[in-house]
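**Student:** can you look at this prediction? I've put the sequence above it.
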Amino acid sequence: MLDAICRMDKLSQTVYSVFQFQRLDEAEIERLRQHLYCPACAGKAYFRKASKDGKAACFGSRYHQLDCREFKPSASRQREEQDASEVNQLIVDSDALRIDFSKHASSHSTKAKTAATATGNRVSEPAAPMPQTAHSPITPPVKESTPTPSEASIPTPDKRIAREGLEKLLHSLLRGSELASSDLWVYTDDKYRWRAKNLFVNFSQASPTDNGAPRMYWGTISHTDKAMLWLNPADCKDVGIPIDGFKEELQQRFAIEHRRDLEGAGIILFGKCFWNKEKTRKIIQLWNRDISRMQISLAEEG
């Protein structure tokens, strides 16, 4: 997109071309970028800065209406729509869902390996997905307390328990599947289960939980800080995701080279939400800093 609407409130809005917007000073860009929308369909938009390797600054959106003139169908968009359809069918056909955190994202594995080869780094092969009938115990987190949902039970063999990785679940949520409002039981390991509507929480609805109980938080990334130590979700100004403890591992896994790669990206993570000391900002911390419990889906250019 070459233009975007900046709407600070219902009464005032400004149309910026990408050339005008990128000329604003850094502080003004950071202030306005959470309020960008597609000028044609009003879908939430993001801004990407120009990169050092020659990529131009641009506006983009993951939320175009299908009939929007700015919408450019792509293979990744079609895959996301298909994932949403399949998850909706899964909700109908299954008694429960087991999240397979060992299932790596197919869309990033090849790219990550290529990037690592170019830099001389070695990327471990993805762990083989667990068999459909297996329920292997998961080692409990070392640095976190054990999740304590009120809804806990051991799955019974006769139940139809589907198994799916984070990539498809994230895509389905971004494309409006019914997962976040479903009563489907979702297992995060062999022991703990949650109603999907209580487990999946959009960043804009995030709030600290009792006893630090974890949730699956999801949405899109607006931008990062200059040092790329924090991820700032879109649609909310008071939420931050610290990544300083596993930044390099995250960059390698998702083939992230620059800050701009994360602008507009979809993200889902299993973590806990709590206030900072001043109670001015909510922090969502990845559970045990285990990046297998985080999925990032990079946005396309434009």
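**Tutor:** Cool, got the structure. The structure presented is a predicted model; accordingly, all values stated were derived computationally and were not measured. Numbers count the residues shown, from 1 in each chain.

**Student:** alpha carbons only for contacts and neighbour counts from here, please
**Tutor:** OK.

**Student:** how close does the residue nearest the centre of the chain get to Ser207?
**Tutor:** Nearest residue to the geometric centre of the chain (C-alpha atoms, centre = their mean): Ile267, 0.9 Å. Separation of Ile267 from Ser207 (C-alpha to C-alpha, to the nearest Å): 17 Å.

**Student:** shouldn't the residue nearest to the centre of the chain be within a strand?
**Tutor:** Yes: counting by DSSP: H, G, I helix; E, B strand; the rest coil, one finds Ile267 located in a strand.

**Student:** host element of the nearest residue to it once chain neighbours are set aside?
**Tutor:** Leaving out its chain neighbours, the residue that sits closest to Ile267 by C-alpha to C-alpha, 6 or more residues apart in numbering is Ile296, at 4.5 Å. Ile296 belongs to strand 294-297 when assigned by DSSP states H and E.

**Student:** use this one as the comparison:
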Amino acid sequence: MDIATCVEDGQTYFATQFAQLDAAELELKRRQLICSECRNPAFFRKESRDGKGACFGARPHADGCSLAVEDSGLSVPGFGDEQEGLTNFGNRIVVDLDFGAALPIEHIDQVPGAPRRPRSGPFTGGDGLGTANLHRRLRPLLRLLVEAPNFQYSDMIVEVANQPEMMVRDFFVHCSNAGFAQFNQFRGFWGQLTDARNGANGALWLNSGGQGDMSFCLPFEHQAVVMERFGIENKEEFAGAYILVLGTLRVSQNGKMLCFIDDAAMMALL
């Protein structure tokens, strides 16, 4: 969208006008943007390397907001039948962290004493005696969290190596919902980023909102791998991206909620 409002000064900006702010003012105000119509949180993205102009986007727009049409180019592509397959109750998700390797074949675990069933993918079918083990990497799971609203509230089991099994609704936590209940807990934190900032010791801070919202710390030693894996050339391209990180929620000395990205394989971006 072309316009957004900054709650810090109450002004409504055109994207081209906002892009001309000095660096310090832009970094301050870009984390305090809202949609001028529906008032939902917004983000700013500078002109991209492929020639697309500077623009704003919402995270997301409220239902019925007319400015949502302008964000069509920023939406996540459809996920098709995968949504239905993964939201079948009784399915079990095994998170695969081995980036680039072939995924194991999906199969149905046999219920003791039940007639033998073929291994036939994510749908149990028939009388439903089987339970589908679905091996999924982080990026497809992030797509589901973004596109299938009911998925994040389901009671399907999530299995992550060396971690206790949990239900989807307990394991995946939106950044806006992160709080005391998750402190020092290993979870899948996800949401949309407002911006990225350079920090001490070469770290890159990926922010999901203002000071009261959680951020992700990407240490210098993991940045090259992440940038190459997701086709990112500069920190500006993190603005508006969706992120999923498997990690532990911490609190800094000044009360800032944060999650360190200790392993590049433990994150995904869209």
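**Tutor:** Great, that's in hand. Quick caveat: nothing in here was measured; it's all calculated off a predicted structure.

**Student:** next, the TM-score between them, please.
**Tutor:** Between these two chains, after superposing, the TM-score reads 0.76 (TM-score structural alignment, normalised by the length of the second structure); 246 aligned residues with a C-alpha RMSD of 3.3 Å.

**Student:** sorry, back to before: and the residue nearest to the centre of the first structure, what does it touch?
**Tutor:** Leu170, Trp218, Gly219, Thr220, Ile221, Met294, Gln295, Ile296, Ser297 (C-alpha atoms under 8 Å, 6 or more residues apart in numbering).

**Student:** tell me which element the fifth one falls in.
**Tutor:** I take that to be Ile221 of the first structure. Element membership of Ile221 of the first structure [criterion: DSSP H and E] is strand 215-224.

**Student:** that strand vs the second structure, average distance?
**Tutor:** Once fitted to the second structure, strand 215-224 of the first structure is off its aligned match by 0.6 Å on average (mean C-alpha distance after the TM-score superposition for the first structure).

**Student:** packing partners of that strand?
**Tutor:** helix 166-174, helix 196-199, strand 200-202, strand 230-233, strand 266-275 (3 or more C-alpha pairs under 8 Å, 6 or more residues apart in numbering; DSSP states H and E).

**Student:** right, and the residue nearest to Ile267 of the first structure touches Gly266 too?
**Tutor:** Yes: the criterion here is C-alpha atoms under 8 Å, and Ile296 of the first structure meets it with Gly266 at 5.7 Å.

**Student:** the residue nearest to Ile267 of the first structure pairs with which position in the second structure?
**Tutor:** For Ile296 of the first structure, the aligned residue in the second structure is Leu269 (criterion: TM-score structural alignment).

**Student:** aligned to the residue nearest to the centre of the first structure, what sits in the second structure?
**Tutor:** Alignment note: Ile267 of the first structure maps to Ile243 in the second structure; criterion TM-score structural alignment.

**Student:** before we move on, what about Asn198 of the first structure?
**Tutor:** So, by TM-score structural alignment, Asn198 of the first structure is matched to Asp170.

**Student:** how many neighbours does its match have?
**Tutor:** 16 (other C-alpha atoms under 10 Å).

**Student:** what do you get for the one 4 residues further on?
**Tutor:** The number of residues packed around His174 of the second structure, counting by other C-alpha under 10 Å, is 18.

**Student:** so it is in contact with Gln192, correct?
**Tutor:** No: between His174 of the second structure and Gln192 there is no contact under C-alpha under 8 Å: 9.1 Å.

**Student:** list the contacts for Leu231 of the first structure?
**Tutor:** Ile221, Ser222, His223, Thr224, Asp225, Gly240, Ile241, Pro242, Ile243.

**Student:** and those residues, which is closest to Met8 of the first structure?
**Tutor:** Ser222 (15.8 Å; C-alpha to C-alpha).

**Student:** distance of whatever residue of the second structure lines up with that closest one relative to Glu147 of the second structure?
**Tutor:** In the second structure, the residue paired with Ser222 of the first structure according to TM-score structural alignment is Thr194. Using C-alpha to C-alpha, one gets 19 Å for the distance from Thr194 of the second structure to Glu147 of the second structure.

**Student:** between the two, which one's more packed in?
**Tutor:** Comparing Thr194 of the second structure with Glu147 by other C-alpha under 10 Å, the one with more neighbours is Thr194, at 30 against 16.

**Student:** wait, that one sits on Trp205?
**Tutor:** No: contact criterion C-alpha under 8 Å: Thr194 of the second structure and Trp205 do not qualify, at 10.8 Å.

**Student:** flag every buried residue along the helix ranked longest in the first structure.
**Tutor:** Among the segments of the first structure that qualify as a helix by DSSP state H, the longest is helix 75-93. Neighbour-count burial for helix 75-93 of the first structure flags Arg77, Glu80, Glu81, Gln82, Asp83, Ala84, Ser85, Glu86, Val87, Asn88, Leu90, Ile91 (criterion: 16 or more other C-alpha atoms under 10 Å).
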